[in-house]
Every structure is written in structure tokens, then in C-alpha cells.
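here you go, sequence then predicted model.
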Amino acid sequence: MMKPVMTLSALLLSVCSLNTLAAEPSFPHLSTSGYGEIEVTPDMAEFTVRIVKTELDAEKAKKRVDAIVDNFIAGLTAKGVKKESFTSSNLYISPEYQYPERGKQELVGYQASRTMTVKVEQLDRLNLYLDLALASGINQVDNIQLKVRDQGQYQQAARLAAIKDAQTKAASLAQGFGYDLGQVWRIVYRQPSNQPVLMRSMAMDSNVESASYQDSLIKIHDRVEVIYQIEQP
């Protein structure tokens, strides 16, 4: 009964060994990586607000939150914001308790909450929409993300910069060690996870200035790993 298991184990070990050998070239080689980064001025944004209200009655808490969301949506629509540019979450209601030193927990009310996310197509209108949120009764911004349109073209530029960086490093290393740089044997590329610029998480304040949004820069990066053959001159 043990023999088939031992045979299978030996086979798996053999395959793993072959894969390991195949992963490393048998000829002299040079491994390097290239990094590219592009700085871009943001031209759009996205922000998320959170509406939270606590009342003794769950239905009253729900109505207060819904009223604020409806006011904000109406204001956005009046400013020409399209429906596909904003989304709102489902209502979430949770009981609130207080815990005295002695005795059982006591129900003191219900907290109702919803979040809304707004996509700002024109960055210079960001302050306008934040002021509108404040006027609607929203007092908390979870985050403001600065973004750039057509990120693909900037990603391509960062990728080409990474390729050039890898080539330059490889040529310099080969020359420094007295070798000639040969053909590319392997290229490893993993899609980078570029994140939009997160400005801040804050409470809404009518005195907050966001003129610095246009002065911010988004860094788009890319990376590539390359293995070259190298030869004696």
C-alpha cells in the first residue's frame, strides 16, 4: 500500500527539481531590474463622505440620515453632476449601549449611517462639492483621492522608463565586470498597483482650503526584471 505513495512522492520531487533547474540558466548571466516613475498633475478626484446620526428611535435615525443624503443628491444634480458620478451605500443601523459598572447593559439609542462617493470630473469643482456636502448636513469626509484621466498612457511612459533603466544598469554592470552583454533570456513583469493620492481623512470644516489640490503630483511607477546572457569579450 505504501509503494504507490512513495512512487508519486518521488515523481513530484523529480518534477520540482526539474522546474528548479529550468528556472536558473546554465550559462553566465546577469540579473537586473529597472524602475520607472512619472509625475503627473491630477485633473480629477473622488471623495467619500459618511453620514452618521444617533437617535433614541431607529426609524428617526434612519429618516435623518436619508434626508441628508437626499439633500446632497439633489444639490449635486442641481449642479449638473450626472447620476453615474455618485453612489450611496445601503443604510446601516446598529443599537448603541452603555455599560454601567454594575448591572446589565442599557440600550441608549440607535446609530444610522450611510456613505456616499462622488467622482469629480473637473478638479476645480472639488471645493464646490465639498461645500455642498457641508450645506447638506454632512460633517465627515472619509477621504479625498486625486486621480488622473487616461492613466494608461502615463503607465506606458513609466514602463518604457523602467525598461530603459534596466538596459542601462545591465550594460553598466556587464562592462564593469569585463563582459559583453548578450541577449535577453528572461523578462519578468508584474502589473504595479498604483494608488491615487489620498489627501486626508477629516471632519468637514467650512474654513478648510483645498487650493493645494492642483499643486499636488501623482506618481505613477512601473518595474521590470530582466536576465541577460553575458559573454567573455
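Okay, I see it.

use CA for all of it now, contacts and neighbours both
OK.

what about the helices in the protein?
2-23, 58-78, 126-135, 151-176 (DSSP state H).

gap between Arg114 and Ile93?
9 Å (CA to CA, to the nearest Å).

shared neighbours of these two, anything?
Common neighbours of Arg114 and Ile93 (criterion: CA atoms under 8 Å, 6 or more residues apart in numbering): none identified.

ok, and here's another one to check against it:
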Amino acid sequence: GKAFVTPDVAYINIGVHSENADAAEAVASNNARSKKVADALKKFNVDPKDIQTTNFSIFPQQQYDQMGKMTGIIYFVDNTVFVTLRDISKVGDVIGAAVEAGANSINSIQFDAADRSKALSEARKSAVADALATAKELAAAAGVTLGNIQMINSYGGGVPMPIYDAKGYGGGGGAGAPVPVSPGQLVLTVDVNIVFEIK
């Protein structure tokens, strides 16, 4: 059984990547840009509890010349935050503002519905109706009669799958430009297995 729901929450991974031959300089540069990104998010009234650091790393990368001789080390610094945006109409503006503030990595955008209970109920009812119809069809073809239901199992209904608008995701414009994003619809799928007594 399937049910469709309009998303009202967006999840975005926003990252800042910095490189420098000096580890302290790389960290300082990354921290400064990350703060600007955080300040940009605050302008969109993103609650602090909806901004969670998911990765901070410092990685030394050895550099070599054409002869294979090591010439130095470049330090890569990454800081990624997981942002929950509860006004999905602002997704494009938030991404544009974050990039303008210094973000240079948008790893993913996911849409969800804060309350899926009604849609899940519809999907379950649809799944049961489909299962009953199929069982009756099979019983008729086999020349038997369905008896009482012995067992019912329900599966699925977890992470909803997106159904994108025809436009899909748009590409970004210049720095700071709003990024066109289409949330589309989400589909919740529930499978039901019903075991009947056969007469």
C-alpha cells in the first residue's frame, strides 16, 4: 500500500573545507568561515538545536614533486553541520547564503514529513485492501474458500522515498544566489502479509 505526503522538513549537510600548509592556519581559516556560515543560518531563524556538528577533521596530505620526492604537507580541515530546516520554502535561500558565507560543500538534501502518522495509516489500509483482494482472487482461482485470518504482518513505512517534480534539482547560480530546489512529494510504502485459514 502507498500513501503520498507533502514534505515540510528539510535536512541539509553543509560543510566548510580549508587547506593550508600550516595546520593552525588551516583550522583558523576554517573556524572563521564556519562561524560566518552559522551566522548566516541564524538570519533564517534556524534554531540552534537544529544545527548539529557531524564532522570535524584535520587530515595531513603529503605533497610530492614529479620525481616522487616529498615537498611538504598540506593540511585539509573539514567542518560539517547537519541542519534541520523547518521552513522548506527557504531551502534554496539558505544554501545560497551558506555558500556566500564560506560553505563549499553541500553533501545532500533530504526531505521528510514531521508527522507521517496519517499517511502511514492510509498506506496500511491500502495494503490490507490489496492483500484481501489478492487473497480472494487466488482462492477463487484455486477453488477454495478463505476462512479466518490467522496472522497479519506489516512491513515498511520507514524512510519515505522522494518523488521529484519534473524540474528536479536546479543548479546553483553565482555565490549567494538562491538555489532552485523542488521538494516534490514523498511516498510511504507499507507491505502487508496476511495468512488465512482455507476451507
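Thanks, I have the structure now. Given the structure is predicted, the values throughout are model-derived calculations rather than measurements.

and the helices of structure 1 as a markdown table, adding distance to His29 of structure 1?
Putting the helices of structure 1 into a markdown table (distance: least, CA to CA, whole Å) gives the following:
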| stretch | distance to His29 of structure 1 |
| --- | --- |
| helix 2-23 | 13 |
| helix 58-78 | 60 |
| helix 126-135 | 52 |
| helix 151-176 | 9 |
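
turn the ones you listed into CSV, columns for distance to Gly182 of structure 1 and mean neighbour count.
Compiled in CSV, these are given as follows (distance: least, CA to CA, whole Å; neighbours: other CA atoms under 10 Å):
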stretch, distance to Gly182 of structure 1, mean neighbour count
helix 2-23, 18, 11
helix 58-78, 60, 17
helix 126-135, 52, 18
helix 151-176, 9, 17
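
of all the ones you listed, which lies closest to Tyr213 of structure 1?
helix 126-135 (8.9 Å; CA to CA).

and the longest strand for structure 2?
When structure 2 is parsed with DSSP state E, its longest strand is strand 70-85.

what lies in contact with that one?
9-23, 26-27, 30, 34, 46, 50-65, 91.

and those, which are buried?
9-20, 23, 26-27, 30, 34, 46, 51, 60, 91 (16 or more other CA atoms under 10 Å).

and the gap between the one residue sitting closest to the centre of structure 1 and Lys147 of structure 1?
Nearest residue to the geometric centre of structure 1 (CA atoms, centre = their mean): Gln195, 3.7 Å. Noted for Gln195 of structure 1: a distance of 9 Å to Lys147 of structure 1, by CA to CA.

repeat that for Ile51 of structure 1.
24 Å.

repeat that for Ala166 of structure 1.
Looking at Ala166 of structure 1 against Lys147 of structure 1, where the rule is CA to CA, the gap reads 28 Å.

trace Leu181 of structure 1 over to structure 2, please.
Matched by TM-score structural alignment, Leu181 of structure 1 corresponds to Leu146 in structure 2.

what's the closest non-adjacent residue to that match?
Ile198 (4.9 Å; CA to CA, 6 or more residues apart in numbering).

got it, and Ile73 of structure 2?
Leaving aside its sequence neighbours, Ile73 of structure 2 sits nearest to Gln62 (CA to CA, 6+ apart; 4.4 Å).

so what's the one you found up against?
Contacts for Gln62 of structure 2 (CA under 8 Å, 6+ apart) come out as 70-74.

run those residues past structure 1 and keep the common ones.
With both residues aligned by TM-score structural alignment, their matches' CA atoms under 8 Å, the contacts of these that structure 1 also has are 70-74.

ok, how many other residues are close to whichever residue in structure 1 pairs up with Asp8 of structure 2?
Correspondence of Asp8 of structure 2 to structure 1, assessed by TM-score structural alignment: Asp43. For Asp43 of structure 1, the number of neighbouring residues by other CA atoms under 10 Å comes to 16.

could you measure from Asp43 of structure 1 over to Lys3 of structure 1?
In this view, Asp43 of structure 1 and Lys3 of structure 1 are 67 Å apart by CA to CA.

can you tell me, leaving aside adjacent residues, what's nearest to the corresponding residue of structure 2 for Tyr154 of structure 1?
Taking TM-score structural alignment, Tyr154 of structure 1 has Ala119 as its aligned residue in structure 2. Leaving aside its sequence neighbours, Ala119 of structure 2 sits nearest to Ala3 (CA to CA, 6+ apart; 5.5 Å).

now do the contacts for that neighbour.
Counting by CA under 8 Å, 6+ apart, Ala3 of structure 2 makes contact with 119-120, 122-123, 187-189.

switch to 6 Å and redo it
119, 123, 187-188 (CA atoms under 6 Å, 6 or more residues apart in numbering).

which of those are conserved in structure 1?
Retained in structure 1 (both residues aligned by TM-score structural alignment, their matches' CA atoms under 6 Å) from the contacts of Ala3 of structure 2: 123, 187-188.

who's in contact with stretch 191-204 of structure 1?
For stretch 191-204 of structure 1, the surrounding residues in contact (CA under 6 Å, 6+ apart) are 139-147, 222.
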